[in-house]
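Participant: all I have is the shape, not the residue letters:
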C-alpha cells in the first residue's frame, strides 16, 4: 500500500466519491471525500453520529519494555506513566525545533500506536527504527486502519474488532478515533451502520478539523513550522 495506490474498500459504498482535485494538499487519497451529501453529512455529525473513513493513514506500533522511555526521549509528548487508552498527538522535531512528523497516538496494553499521513510513513518508521540502539523495543508497521466517529460517539457500542480507541477534545463536536484491523474494515463499518451510524466523507471531517484549529501536516504546515503552530 502506498499513498498513491491505496483505495479503501469503503469507496464501494453507495454515493462514495473521492476528492477530484489531484493537486490538493489535503491528505485524502484513496478514501471518500463525501457520499453524495457533504453538507448533510456534516450536519448529521451535530445531530447524531457519523463514521469517517480515514484508513488512508498508516499506523506504527511500538512495543517492548522500554516503549514509554524510548518514545518519551524522541517525541514531544510525555509518554511516561501513561495509562492504557491514553490518546494525544506527538511531534518529531529537528534540531531547530521544526516539525518533521505529526502523529496521533494511543496507548494500548501492548505498547503505543502512532498514526501518520501515508506520505510520512516511510520516513517516520525509518527514524524510529534507526533510534532503537540498545532500547528494548520493536518498531513495526501495524496493519490497522483509522476510522473516526463524529458526534455522540459515547452512545455507540464499539464493535468487538476495534483494537484501540481514543477521544480527541474538539469543542464543537465529539470525536473518537477507532483503530481496527484492515481486514475487518468493511465489517466494522457495516456493524456501525446497522446500529444507525451513517458514513460521512473526509470533507465533513476536514470542516470540523479546521473549526477545531487542528492543522494537517501537508496542507497547513511547511518545513519551517514550529510546535506553537500545532495545537
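Facilitator: Thanks, I have it. The structure presented is a predicted model; accordingly, all values stated were derived computationally and were not measured. Numbers count the residues shown, from 1 in each chain.

Participant: alpha carbons only for contacts and neighbour counts from here, please
Facilitator: Will do.

Participant: which secondary structure element is home to the residue of the chain most remote from its centre?
Facilitator: Here the centre of the chain is the reference, and by Cα atoms, centre = their mean the most remote residue is residue 134, at 29.3 Å. Counting by DSSP states H and E, there is no helix or strand that carries residue 134.

Participant: next: residue 205.
Facilitator: Taking DSSP H and E as the criterion, residue 205 maps to helix 202-211.

Participant: distance between that helix and the chain's centre?
Facilitator: Between the mean C-alpha location of helix 202-211 and the chain-wide mean there is a distance of 13 Å, by Cα atoms, centre = their mean, to the nearest Å.

Participant: okay, pairing it with this:
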C-alpha cells in the first residue's frame, strides 16, 4: 500500500516504494526527529492482534520476554525463537486490557499470524493480521500523553480507552535482561522511540495536517541513522537465519533470563552461561572521503579475509557515515578493517576504511564462570 505521506512536497520513496525515505532534507529531518519535533511514516509495517483472556499468558509461554502480567498501556519487546534458539520473529507489544497489539516489520505479519493461529490449541485466544486496518507512525522523545517529556505529535488510536503507543524499552536494561555492551553511557538511552498506532484510513487526514505545517515529518532514512547510532538492532536489517539474541545484544530489552520455559530457552541459557555467541554486533565508523556509503550485505574485510557483513548504514547528522555490522566474535577489536562496496557492471569494487566500535565484546557470554575441567588422561603441570 502506497502511503498518502508520499504525496507531500519533496517526498522520495524508499526502496519499498510505499513510504518516504526523505522529504528533500535528510539531515534537517534527522535533527527535527531527534528533538521530538517530527513524525516518521512507518505504515509499511505490520500489525497483528491477539484477543482472549489467555492472550498474555499464552504469548509468554511461547516467547522470550516475561509478559504474562503486562499492564494495560505498558510496552514490551519479545522474540519468537526456533527450538535451536535462532530468531524467527521480533515483536513490539502493547496491551490495552482487551487486546495485545503486536507491531512488526512488514513482512513478518502474515507468517507470524499464521504460525500463532496454529499454536492456539485449547487456549482462549484469537489471532488476526490487521495490517490493512491499522498503521504505525514513529516519533522520538514521545512520552506518555500525560507524562513527562515531549508530547506526542499525533493522537494514538484507543479502541478500548487505552492509547496504543509502544515505547521502546531499549533505553534501559529491562528487568531480567542482560547487557553485554560495556559502555558506561549506552547510546540507547538517547533513543526514546515511540510507535503510535492509528487507523489506516486516517493517514490521508494526517498527511493533510502535515501539509498544513501542523507538525513536521521525517523520512525513514532519518530514523535509521538515529537507530544505528543507538546500536538498536532490527530484525529486518541485522538478523538472518542464524541469528541468536546474544549476537545483537538483544538480551538487553527482549529476553528475560529468569522466566519459565519457552522455545529456544535452552540455547539462550547455554550460550549466556557457558558459551559465547559465534558472531557479534559492532558499530562501524566509515570513511566518507570518497562519498561512498556501503549498503546492506557489503563485506567487511580484515586484510584479505572476510570477517563480517554490513547490516545497515546511514549518514548521521553528527557522526557522519556509520553502519552496523555482524562480525566474527574473535575478530580483534583493534583490527584494521575495510568494507568492500561492489559496483554494478565491470567497475572494480570500492574499498571503504572502517573503524570498529565494540557493542558486543569478544568475551560476551560464559557468565557462569564454570572452570574448564581437565581432559581425562591429560598431564597436569
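Facilitator: Cool, got the structure. Being a predicted model, the structure only gives us computed values, none of them experimental.

Participant: circling back: which part of structure 2 lines up with the helix holding residue 205 of structure 1?
Facilitator: The alignment of helix 202-211 of structure 1 onto structure 2 (TM-score structural alignment) covers residues 220-229.

Participant: ok so, going back, how about the helix holding residue 205 of structure 1: buried residues?
Facilitator: Residues of helix 202-211 of structure 1 classed as buried: 202-206, 208-209 (neighbour count, 16 or more other Cα atoms under 10 Å).

Participant: same deal with stretch 184-197 of structure 1?
Facilitator: Those would be 185-186, 188-190, 192, 197, for stretch 184-197 of structure 1 by 16+ other Cα under 10 Å.

Participant: from those, which ones fall inside helices?
Facilitator: 185-186, 188-190, 192 (DSSP state H).

Participant: thought residue 224 of structure 1 was touching residue 96?
Facilitator: No: counting by Cα atoms under 8 Å, residue 224 of structure 1 does not reach residue 96; the two are 9.2 Å apart.

Participant: and for those two, which residues touch both?
Facilitator: Residues touching both residue 224 of structure 1 and residue 96 by Cα atoms under 8 Å, 6 or more residues apart in numbering: none at all.

Participant: quick one: the helix or strand just after the helix holding residue 205 of structure 1 to structure 2 mean distance?
Facilitator: Once helix 202-211 of structure 1 ends, the next helix or strand along the chain (criterion: DSSP H and E) is helix 217-220. Following the fit onto structure 2, the mean deviation recorded for helix 217-220 of structure 1 is 1.9 Å by mean Cα distance after the TM-score superposition for structure 1.

Participant: other SSEs contacting helix 217-220 of structure 1?
Facilitator: Here helix 217-220 of structure 1 touches no other helix or strand, going by 3 or more Cα pairs under 8 Å, 6 or more residues apart in numbering; DSSP states H and E.

Participant: all strands of structure 1, in order?
Facilitator: In structure 1, the strands defined using DSSP state E lie at 49-53, 58-63, 87-93, 99-107, 111-116, 138-142, 144-151, 164-168, 175-181, 198-200.

Participant: among those, which is nearest residue 229 of structure 1?
Facilitator: Within the strands of structure 1, the stretch nearest residue 229 of structure 1 is strand 99-107; the backing value is 9.3 Å (Cα to Cα).

Participant: okay, buried residues for that closest one please.
Facilitator: Buried, per 16+ other Cα under 10 Å, within strand 99-107 of structure 1: 99-107.

Participant: ok, stretch 127-142 of structure 1 next?
Facilitator: Buried, per 16+ other Cα under 10 Å, within stretch 127-142 of structure 1: 128, 137-142.

Participant: what residue of structure 2 takes the place of residue 86 of structure 1?
Facilitator: So residue 86 of structure 1 corresponds to residue 74, using TM-score structural alignment.

Participant: OK, contacts around its match?
Facilitator: Residue 74 of structure 2 neighbours (Cα under 8 Å, 6+ apart): 94-95, 166.

Participant: which of those residues are conserved in structure 1?
Facilitator: Here is what carries over to structure 1 from the contacts of residue 74 of structure 2, by both residues aligned by TM-score structural alignment, their matches' Cα atoms under 8 Å: 94-95, 166.

Participant: nearest to residue 266 of structure 2, out of the residues you listed: which one, please.
Facilitator: Of those, the one sitting nearest to residue 266 of structure 2 (Cα to Cα) turns out to be residue 94, at 26.8 Å.

Participant: looking for the alignment partner of the closest one in structure 1.
Facilitator: Matched by TM-score structural alignment, residue 94 of structure 2 corresponds to residue 106 in structure 1.

Participant: that match and residue 168 touch, don't they?
Facilitator: No: between residue 106 of structure 1 and residue 168 there is no contact under Cα under 8 Å: 10.6 Å.

Participant: give me the common contacts of these two.
Facilitator: 87-88.

Participant: hmm, back to that, what's the closest of the strands of structure 1 to residue 77 of structure 1?
Facilitator: Using Cα to Cα, these put strand 87-93 closest to residue 77 of structure 1, at 5.0 Å.

Participant: run through who's touching that closest one.
Facilitator: With Cα under 8 Å, 6+ apart, strand 87-93 of structure 1 has contacts from 74-77, 99-107, 166-168, 227.

Participant: how about that strand: buried residues?
Facilitator: In strand 87-93 of structure 1, counting by 16+ other Cα under 10 Å, buried: 87-93.

Participant: quick one: that strand to structure 2 mean distance?
Facilitator: Relative to structure 2, strand 87-93 of structure 1 is 1.0 Å off (mean Cα distance after the TM-score superposition for structure 1).

Participant: how far off centre is stretch 189-205 of structure 1?
Facilitator: With Cα atoms, centre = their mean, you get 16 Å for stretch 189-205 of structure 1.

Participant: stretch 226-239 of structure 2 now?
Facilitator: Relative to the centre of its chain, stretch 226-239 of structure 2 is centred 5 Å away, using Cα atoms, centre = their mean.

Participant: what's the answer for stretch 61-72 of structure 1, then?
Facilitator: The answer for stretch 61-72 of structure 1 is 20 Å, by Cα atoms, centre = their mean.

Participant: how far does that stretch stretch from one end to the other?
Facilitator: Distance across stretch 61-72 of structure 1, first residue to last, is 15 Å (Cα to Cα, to the nearest Å).
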